[in-house]
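J.: Fold the stuff below for me.
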Amino acid sequence: MTSSRRWWDGDLRRRAGVLRNVFPAPLGDTPEAVSALALSPDGHTLAVGGDAGTIQLWDTTTQQPLGGPLPSPGEPIASFAFSPDSTTLYAAGTHVALHRNTINPTRLIGHVCARAGNENLTRSEWDTYVPDAPYRRVCDW
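T.: Sure, this is the predicted structure:
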């Protein structure tokens, strides 16, 4: 079963996009329901929270997920808030204190490069792991 969610502009006058398979479910199971949404101040990222505690970020331009799910409080997401600079996402549940996720591409690239031994991906590896983006060398500091 697949699920898609439509999202609209701020005035609800035009559909801004469709997110397909927001929270995919194993065959025969019911997909997780959306329980919270937040658009980053820069308008580039949509945070989607689920009733099973999943947090997924979406690129509003490509309407594609940004990586895998983020760590979460582990219960239904009740609300989100982005920091003014769009680099931090706060999530809250009914029974869980505020949970903070740093969303900083430069910091993420540093972690990925450190894990890869500060070696760039080959073009073949890039095509396998980052197929939707043009090849570039990201670990050259």
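J.: Please make it C-alpha for all contacts and neighbour counts, starting now.
T.: Noted.
J.: Stretch 34-46: which residues count as buried?
T.: The neighbour-count check on stretch 34-46 (16 or more other Cα atoms under 10 Å) flags 34-40, 45-46 as buried.
J.: so what's residue 138 closest to, chain neighbours aside?
T.: Once flanking residues are discounted, residue 138 sits nearest to residue 120: 6.4 Å by Cα to Cα, 6 or more residues apart in numbering.
J.: Sorry, wrong one. I was asking about residue 18.
T.: residue 6 (4.4 Å).
J.: how about the strands in the chain?
T.: Ranges of strands in the chain, per DSSP state E, are 4-8, 15-20, 34-39, 45-50, 55-59, 64-65, 79-82, 88-92, 99-102.
J.: Can you tell me the centre-most residue of the protein?
T.: residue 57 (1.5 Å; Cα atoms, centre = their mean).
J.: dump the residue contacts of residue 31.
T.: Taking Cα atoms under 8 Å, 6 or more residues apart in numbering as the criterion, residue 31 is in contact with 1-3, 23-25.
J.: want to put them side by side, so please do this one too:
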Amino acid sequence: MAFSPDGSRLAAGDMTGRVTLWDGDHRHRVTALPNTFQPRIGSRLEAVSALAFSPDGRTLAVGGTNGGLQLWDVPTGQRIGGLLTTPGDAVYTLAFDARGTTLYAGSAHIPLQRYDLDPSHALSRVGARTDGSGLSPAQWQTYIPDAPYRRVCIPA
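T.: Below is the predicted model:
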């Protein structure tokens, strides 16, 4: 379980991978996040093992027993992107930095993992790796299928 920083929401995860958001003041269920972890074919359900709200309370990080790590937009109840890449061990601890731009995840046998969530950092890395040309529409569809194509790097 995790409370949002202002105490207005309580997130509770269960053994089936479901996360339910509760109104922290009135103790009423607000919503349940759909399919927090998509089970892989032939694998068992992934239980929720860690939860953390971002400092502004708008993002919820959900860690699982099979190493799943997913971000959710709290106001809309929608996923943010796909699963974050982890070493595969159960995620036992999650914490955001004070600005909400870095997420830390801890496991029993894996060193602390750091995830840079700042979109401007990602855009600058794309620009640097493509010599400023950015992603082609085909590459965009491969790597960012949930967002419409746009040019993000301007050649020098």
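J.: Deepest in the core, which of the strands of structure 1 is it.
T.: Of all these, strand 45-50 carries the top mean neighbour count, a mean of 23, counting by mean count of other Cα atoms under 10 Å.
J.: Quick check on the contacts of residue 31 of structure 1: which are buried?
T.: For the contacts of residue 31 of structure 1, a neighbour count by 16+ other Cα under 10 Å gives the buried set as residue 23.
J.: Report the two of the contacts of residue 31 of structure 1 separated the most.
T.: 1 and 23 (10.7 Å; Cα to Cα).
J.: how many other residues sit next to residue 69 of structure 1?
T.: Counted with other Cα atoms under 10 Å, residues neighbouring residue 69 of structure 1 total 15.
J.: If you could redo that for residue 11 of structure 1, that was the one I meant.
T.: So residue 11 of structure 1, with other Cα under 10 Å, has 6 neighbours.
J.: which parts of the lengthiest helix in structure 2 are buried?
T.: Ordering each helix of structure 2 by length in residues (DSSP state H) puts helix 119-129 first. Residues of helix 119-129 of structure 2 classed as buried: 126-127 (neighbour count, 16+ other Cα under 10 Å).
J.: got the contact list for the residue nearest to the centre of structure 1?
T.: The contact partners of residue 57 of structure 1, by Cα under 8 Å, 6+ apart, come to 45-48, 65-67, 69-70.
J.: what does it align to in structure 2?
T.: Alignment note (TM-score structural alignment): residue 57 of structure 1 maps to residue 71 of structure 2.
J.: Endpoint to endpoint, stretch 114-127 of structure 1 covers what distance?
T.: This stretch, stretch 114-127 of structure 1, spans 20 Å end to end (Cα to Cα, to the nearest Å).
J.: Same question for stretch 113-133 of structure 2.
T.: Stretch 113-133 of structure 2: ends 30 Å apart by Cα to Cα.
J.: got it, and stretch 61-80 of structure 2?
T.: In terms of Cα to Cα, the two terminal residues of stretch 61-80 of structure 2 are separated by 10 Å.
J.: State the separation between that stretch and the centre of the chain it belongs to.
T.: Chain-centre distance of stretch 61-80 of structure 2: 5 Å, with Cα atoms, centre = their mean, to the nearest Å.
J.: got it, and stretch 43-61 of structure 2?
T.: 7 Å.
J.: Can you give me the first-to-last residue distance of that stretch?
T.: Stretch 43-61 of structure 2: ends 22 Å apart by Cα to Cα.
J.: What residue in structure 2 is paired with residue 139 of structure 1?
T.: When structure 2 is aligned by TM-score structural alignment, residue 139 of structure 1 is paired with residue 153.
J.: Same question for residue 36 of structure 1.
T.: Counting by TM-score structural alignment, residue 36 of structure 1 lines up with residue 50 in structure 2.
J.: correct me, but its match touches residue 92?
T.: Yes: applying Cα atoms under 8 Å as the test, residue 50 of structure 2 and residue 92 come out as touching, 5.4 Å apart.
J.: Find the residues that touch each one of those two.
T.: Common contact partners of residue 50 of structure 2 and residue 92 (Cα under 8 Å, 6+ apart): 63-64.
J.: ok, for residue 25 of structure 1, nearest residue in space, not its chain neighbours?
T.: Nearest non-adjacent residue to residue 25 of structure 1, counting by Cα to Cα, 6+ apart: residue 31, 4.6 Å away.
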